[in-house]
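> how does the following fold in three dimensions:
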Amino acid sequence: MAKILCVLYDDPVNGYPKSYARDGIPKIATYAGGQSVPSPKQIDFKPGALLGSVSGELGLRKFLESQGHTLVVTSDKDAKNSVFDRELPDAEIVISQPFWPAYLTAERIAKAKKLKLAITAGIGSDHVDLEAAVKHGITVAEVTYSNSISVAEHVVMMILAQVRNYIPSYKWVVDGGWNIADCVERAYDLEAMNVGTVGSGRIGLAVLRRLKPFDVKLHYTDRYRLPEAVEKELNLTYHPSVEALVRVCDVVTVNVPLHAETEHLFNDALIGKMKRGAYLINTARGNICDRDAVVRALKSGQLAGYAGDVWYPQPAPKNHPWRTMPHHGMTPHVSGTTLSAQARYAAGTREILECWFDKRPIRDDYLIVDGGKLAGAGAHSYSLRKSA
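Next comes the predicted model:
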């Protein structure tokens, strides 16, 4: 029997919910690209419940314990002698989320002699040292597409909030004011702006589709060019490099995985090539943007605004400069963990576990590392360091 170590974020400060704002969530059978949603044999939770926190347990305890497995759930992952570090050495499976990542470093993997499977409950497995996973023969899997649309919606919301100067305007209301001039001195229409995405995978393409009705000029860059039919449908302009795209765009949204080629991609040099007064939106990974370069660009006016929900490390320390930099629209990493998304990534996590215990193949779409190499979605989206 296996020991499963699951790292989730803390419950709400007022306790685990006893009721919810809505009675349920809409049912989705397939994603936009035709891929079916997760399809475990059954689930032991009600869709729309808070599953991503410690008490929610991703709805897994009944299933796992009925088969004789041991489930350890904690939010304690970073402090010295954390629960995660104490429980890791004899864990066969580790489950973590991008929102509250248990960083599976090479050092931790070396100590986890029994570890065979690392599951990301969501999308994005950069909190796992993929080179070390390859070396040690660990399978890495994630629930691809489970929250792609959730993130895409968050991107559009943040673009509008930045361009329309929504957050400062809301604050005037909360503070009892009616300061219209203060609200609109940094407010513009999104219409007719040039908006570009760095990365046009599931999230990037979903963002482009949702922005088309705003009558903006759409741009994209990606290592894989989209089909000509899609470019014509959305009237897209393709750029062969990030540098070419950022020079012409008023809004740039980042929708690529974090790996060796994208770490600190948006540094002083690249931000300096953007239009003065452009907006940068990052719901991908915090380390794709150089932390201090973003702060400098906002203070100098090179960037008119920066919004995102990804930080490094996560959770961000209280003194992280992105908390206090001007003209920002930061949130904790919440874009992909709506109650709607949680139902899908919890079901996907169970599907992966069912396949693992039944010795059935895990969906190729879910695989990141398998058989000592990048596999499935991982081979398409990630790259390893040349020394790996």
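
> make it CA atoms for all contacts and neighbour counts henceforth
OK.

> helices of this protein, start to end?
Here the chain has its helices, by DSSP state H, at 61-66, 83-87, 106-111, 130-136, 148-163, 166-174, 180-184, 202-211, 228-234, 242-246, 268-272, 291-300, 339-358, 376-381.

> what's the closest of these to Ala388?
Proximity to Ala388 (CA to CA) singles out helix 130-136 among these, at 5.8 Å.

> contact partners for Tyr145?
Going by CA atoms under 8 Å, 6 or more residues apart in numbering, Tyr145 touches Tyr31, Ile123, Arg202.

> check Trp100 too.
Each residue near Trp100 by CA under 8 Å, 6+ apart is listed here: Val7, Leu8, Tyr9, Ser75, Gln314, Pro315.

> at 7 Å what do you get?
Leu8, Tyr9, Gln314, Pro315 (CA atoms under 7 Å, 6 or more residues apart in numbering).

> please list only the buried members of those residues.
Leu8, Tyr9, Gln314 (16 or more other CA atoms under 10 Å).

> wait, the second one touches Val73, no?
So the one you mean is Tyr9. No - using CA atoms under 7 Å, Tyr9 is not in contact with Val73; the gap is 9.9 Å.

> any shared contact partners between those two?
Shared contacts of Tyr9 and Val73 (CA under 7 Å, 6+ apart): Val54.

> out of the helices of the chain, which is closest to Trp322?
Between Trp322 and the helices of the chain, the tightest spacing by CA to CA is seen for helix 291-300, at 7.1 Å.

> for that closest one, packing partners?
In this structure, helix 291-300 makes packing contacts with strand 303-308, judged by 3 or more CA pairs under 7 Å, 6 or more residues apart in numbering; DSSP states H and E.

> now the angle from the strand it packs on to helix 291-300?
140 degrees (axes from the mean of the first three to the mean of the last three CA atoms, to 10 degrees).

> residues contacting strand 303-308, please?
Here strand 303-308 makes contact (CA under 7 Å, 6+ apart) with 158, 162, 276-283, 297-298, 327-331.

> to compare with the earlier structure, here is another sequence to fold:
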Amino acid sequence: MAKVLCVLYDDPINGYPTSYARDDLPRIDQYPSGQSLPTPHDVDFAPGHLLGSVSGELGLRRFLESQGHTLVVTSDKDGADSEFDRELPDADVVISQPFWPAYLTAERIAKASKLKLAITAGIGSDHVDLDAAIEHNVTVAEVTYCNSISVAEHVVMMILSQVRNYLPSYQTVLDGGWNIADCVSRSYDVEGMHVGTVAAGRIGLAVLRRLKPFDTHLHYTDRHRLPQAVEEELGLTFHPTTADMLPACDVVTINAPLHPETKGMFGDELIGTMKRGAYLINTARAKICDRDAVVRALESGQLAGYAGDVWYPQPAPADHPWRTMPHHGMTPHISGSSLSAQSRYAAGTREILESWLAGAPMRPEYLIVHEGKLAGAGAHSYSTAKDHKNG
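Down below sits the predicted model:
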């Protein structure tokens, strides 16, 4: 029998919901690529309910306990005496979300002698030390595509919010004010702007598709160039590197995974090559940007705005400088954890568990590390420290 250790974020402050704003979710049969949604044999939850918090348990308890397995759910993940650390040594499976990551460091993996599977309930497995997972033959899997569109929608919302100066204008209303000049003194139109994405995978491409109707000029850079037909359909300009693309853009959105090639990419030097007054949107991973370089760029006016929902560490401490820097639109890490997305990533997590417990193959697109090497989606999107060194 397996022990499954699941780390989820805390319940709402006022308690787990007893009712919801909407009664149902729209039906979606497949993702834009044609990939089908998760197909577990069954689910034990109501779509649209809060599944990503502790009491939601990703809808897994009845399924696992009915087969004699043990499920431990906690939000306590940080510090040497955390419940996560106490339960980890004899866990066979660890489940975590990018929004409340249980950082599976090399040290933690070394102590988890029984660990065989690390599942990301969502997308983005950089909170797992992939090199250590390879070394210890731990399979790493994530629910590919489950919340890509959710994040893409969030990116577009943040671009519009920053360019149109929405958040300060909303605050004016809350404060009882009505000074229109204050509200519009930093407000522009997105129409005609040059917008570029760093990476044009599932999220980046979805952002580009959603921005085309705004009559923007669209740019992208990616190590995998898109088909010519897609470039022509969307009117895309391809740039071989991020450094090549940035000077052309009024808005830059980061949609790349965190790995050795992208860590710390946006520092003083690279941000300095951007147009003065450009906007930077980062819903990928915080460590792709130099924390203090972002603050300096906003304070100097090199950046007109910065928005995102990814921080390091997560949760961010109260004194994190991104909470108080000027002209920002930061949120907690929520872009991929809408109630719509939770239904998909909970179902995908169950599908992965069903396959693993039955000794059956997982979908290749769910795999990040398998049999001691990058595999599936991981081989396409990630690199290891060894790859970076050799490169």
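
> TM value for the aligned chains?
With the length set by TM-score structural alignment, normalised by the length of structure 1, the two chains reach a TM-score of 0.99; 388 aligned residues with a CA RMSD of 0.7 Å.

> what's the closest of the buried ones among the contacts of Trp100 of structure 1 to Val83 of structure 1?
Among those, Leu8 lies closest to Val83 of structure 1 (CA to CA), at 12.0 Å.

> and Val128 of structure 2, what's its match in structure 1?
Val128 of structure 2 maps onto Val128 of structure 1 when the alignment is built from TM-score structural alignment.

> now do the same contact list for the nearest residue to its match once chain neighbours are set aside.
Leaving out its chain neighbours, the residue that sits closest to Val128 of structure 1 by CA to CA, 6 or more residues apart in numbering is Leu104, at 4.6 Å. By CA under 7 Å, 6+ apart, the contact list for Leu104 of structure 1 reads His127, Val128, Asp129.

> tell me how far Leu104 of structure 1 lies from Ala49 of structure 1.
Distance, Leu104 of structure 1 to Ala49 of structure 1, by CA to CA, to the nearest Å: 28 Å.

> and Ile93 of structure 1, by the same measure?
24 Å.

> before we move on, back to that, now a PyMOL select for only the buried ones of the contacts of Tyr145 of structure 1.
Command for PyMOL that selects the buried part of the contacts of Tyr145 of structure 1, burial taken from 16+ other CA under 10 Å:
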select buried, resi 123+202
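
> how about CSV for the contacts of Tyr145 of structure 1, with distance to Glu153 of structure 1 added?
Below are the contacts of Tyr145 of structure 1 laid out as CSV (distance: CA to CA, whole Å):
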residue, distance to Glu153 of structure 1
Tyr31, 15
Ile123, 15
Arg202, 12
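
> closest to Pro213 of structure 1 among the contacts of Tyr145 of structure 1?
Nearest to Pro213 of structure 1 among these, with distances taken as CA to CA, is Arg202, at 18.5 Å.

> can you tell me how far the closest one is from Asp44 of structure 1?
Relative to Asp44 of structure 1, and taking CA to CA, Arg202 of structure 1 is found at 28 Å.

> also Lys275 of structure 1?
Lys275 of structure 1 is 50 Å from Asp44 of structure 1, by CA to CA.

> now Ala106 of structure 1
If you go by CA to CA, the gap between Ala106 of structure 1 and Asp44 of structure 1 works out to 34 Å.

> give me the more crowded residue out of those two.
Comparing Ala106 of structure 1 with Asp44 by other CA atoms under 10 Å, the one with more neighbours is Ala106, at 17 against 13.

> ok so, going back, and the contacts of Leu104 of structure 1 as a markdown table, adding neighbour count?
Shown next, in a markdown table, are the contacts of Leu104 of structure 1 (neighbours: other CA atoms under 10 Å):
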| residue | neighbour count |
| --- | --- |
| His127 | 18 |
| Val128 | 22 |
| Asp129 | 18 |
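
> pipe those into TSV and attach distance to Leu211 of structure 1 per row.
Supplementary listing: the contacts of Leu104 of structure 1 in TSV, determined by distance: CA to CA, whole Å:
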residue	distance to Leu211 of structure 1
His127	30
Val128	32
Asp129	34
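
> looking at structure 2, which of the residues you listed hold up?
Here is what carries over to structure 2 from the contacts of Leu104 of structure 1, by both residues aligned by TM-score structural alignment, their matches' CA atoms under 7 Å: His127, Val128, Asp129.

> hang on, the first one packs against Tyr103?
Yep, that's His127 of structure 1 we're talking about. Yes - here His127 of structure 1 reaches Tyr103: they are 4.9 Å apart, a contact under CA under 7 Å.

> anything in contact with each of those two?
Common contact partners of His127 of structure 1 and Tyr103 (CA under 7 Å, 6+ apart): none.

> buried ones in stretch 128-139 of structure 2, by neighbour count?
Val128, Asp129, Leu130, Asp131, Ala132, Ala133, Ile134, His136, Asn137, Val138, Thr139.

> which residues are in contact with the residue of structure 1 most remote from its centre?
If you look at how far each residue of structure 1 sits from its centre, by CA atoms, centre = their mean, the farthest one is Trp178, at 36.3 Å. Neighbouring residues of Trp178 of structure 1 by CA under 7 Å, 6+ apart: Trp172.

> go with 10 Å
Listed by CA atoms under 10 Å, 6 or more residues apart in numbering, the contact partners of Trp178 of structure 1 are Ser169, Trp172.

> equivalent analysis for Arg350 of structure 2, please.
Listed by CA under 10 Å, 6+ apart, the contact set of Arg350 of structure 2 reads 38-44, 58-60, 63-64, 121, 143, 344, 356.

> cool, Val94 of structure 1 as well?
Val94 of structure 1 makes contact with 3-7, 72, 84, 88, 102, 104, 115-120, 140, according to CA under 10 Å, 6+ apart.

> go with 7 Å
Counting by CA under 7 Å, 6+ apart, Val94 of structure 1 touches Ile4, Leu5, Cys6, Leu117, Ala118, Ile119.

> just Ile28 of structure 2 next, same as before
With contact set as CA under 7 Å, 6+ apart, Ile28 of structure 2 has no partners.

> kindly recompute the last result at 10 Å.
When contacts are counted by CA under 10 Å, 6+ apart, Ile28 of structure 2 is found next to Ser36, Leu37.

> and for Val207 of structure 2?
Here Val207 of structure 2 is in contact with 148-149, 151-156, 196-197, 200-201, 253, 255 (CA under 10 Å, 6+ apart).

> that one matches what in structure 1?
With TM-score structural alignment as the criterion, Val207 of structure 2 lines up with Val207 in structure 1.

> show me what Ile334 of structure 2 aligns to in structure 1.
Match for Ile334 of structure 2 (TM-score structural alignment): Val334.

> out of the contacts of Tyr145 of structure 1, who's nearest Glu263 of structure 1?
Closest approach between the contacts of Tyr145 of structure 1 and Glu263 of structure 1, by CA to CA: Ile123, at 17.3 Å.
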